[in-house]
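Undergrad: Next comes the sequence, and after it the predicted model I'd like to discuss.
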Amino acid sequence: MMAERLKETEARLRRSGLRPTRQRIALASLLFAKGDRHLTVEELHEEALAADVPVSLATVYNTLHQFTEAGLIRVLAVESAKTYFDTNVSDHHHFFIEGENEVLDIPVSNIVIDNLPEPPEGLEISHVDVVIRLRQKGA
């Protein structure tokens, strides 16, 4: 079962145009093992260390950006100090729970975006990210 999952991960990396190095396979396995989720570089680094995957924070950062460029994940900039990486690359939006640093998906069908401006000449809109910030009532 584990060997089968590693082969799937290796094939996924190859299909995305990435060479399946040992570190990429290990990080992709951790990243995609729990379904769709949002996490930071630091959170994946902690998971890697807990799983005895010896990688530096810089390697995790570089690998996540390679995965983003390859279309495996998306970057979600919620606040200037923290970037989340989203394993769900389909069109959807997000709730961000302030104070808890938690990101939740909103299905794209729940929000209608209308009257977008025309992009400048030679450019097109690739996607629109909506982040709705939440806080506990009375906070």
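TA: Thanks, I have it. Residues are numbered from 1 along each chain as shown.
Undergrad: contacts, neighbours, all on C-alpha from now
TA: OK.
Undergrad: Residue 31: neighbouring residues, count only.
TA: A total of 22 residues lie near residue 31 under the criterion other C-alpha atoms under 10 Å.
Undergrad: dropping in the other structure now:
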Amino acid sequence: MKTIAQERGLRWLNAGGLRPTRQRMSLAALLVGDGHNRHVTAEGLYASALECGEKVSLATVYNTLRAFCEAGIMHEITVDAGRSYFDTRMDDHPHFFWEEENRISDAPNEELELVRVPKAPEGTEVSRVDVVIRLRKI
């Protein structure tokens, strides 16, 4: 019998049209199994999987996160060239990046006001706008 976390993970994978392999099921349960949204790095998710006894490589975690993004059930937020976070919350919303802690969190959406987005070059369209507000202690 599946746990609640496994059931939530399976529904999440089904929403993206993804085949529920053992590793996808395990990572999906870690990401959405408790019903809360997550901001994770590949390395952090890999560590969590190992703690749960899942035999998975870091490369598989990266590939699986990319597959989740391509399936439209997760977003990648790039903070800089070497650092990406993956977000299970799919609505448009801004993020805080806490520089000293190297973590990302949701920022209040109702306080962000974008008046205008530049027109996309001919032959393209804006697919999404990511807003990352960097924070440091003073």
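TA: Thanks, I have the structure now. Please read all numbers here as calculations on a predicted model, not as lab measurements.
Undergrad: now what about the TM-score between them?
TA: Overall, the chain-to-chain superposition scores 0.91 on the TM-score scale (TM-score structural alignment, normalised by the length of structure 2); 137 aligned residues with a C-alpha RMSD of 1.6 Å.
Undergrad: Residue 96 of structure 2 versus residue 136 of structure 2, what's the distance?
TA: Applying C-alpha to C-alpha, to the nearest Å, the value for residue 136 of structure 2 to residue 96 of structure 2 is 10 Å.
Undergrad: Which one of the two is surrounded by more residues?
TA: For residue 136 of structure 2 against residue 96, the residue with the higher neighbour count under other C-alpha under 10 Å is residue 96, and the figures read 16 against 9.
Undergrad: doesn't the more buried one fall inside a strand?
TA: Yes - judged by DSSP: H, G, I helix; E, B strand; the rest coil, residue 96 of structure 2 forms part of a strand.
Undergrad: how about the helices of structure 2, start to end?
TA: Counting by DSSP state H, structure 2 has helices at residues 4-15, 22-32, 42-51, 58-70.
Undergrad: Superpose on structure 1 and give me the mean offset of the last one.
TA: Once the two models are superposed, helix 58-70 of structure 2 sits on average 0.4 Å from its counterpart in structure 1 (mean C-alpha distance after the TM-score superposition for structure 1).
Undergrad: Please point out which parts of that helix sit buried.
TA: For helix 58-70 of structure 2, burial by neighbour count (16 or more other C-alpha atoms under 10 Å) applies to 61, 62, 64, 65, 66, 67, 68, 69.
Undergrad: Show the contacting residues for the last one.
TA: To tie it back to what came earlier, the one meant is residue 69 of structure 2. Counting by C-alpha atoms under 8 Å, 6 or more residues apart in numbering, residue 69 of structure 2 touches 75, 76.
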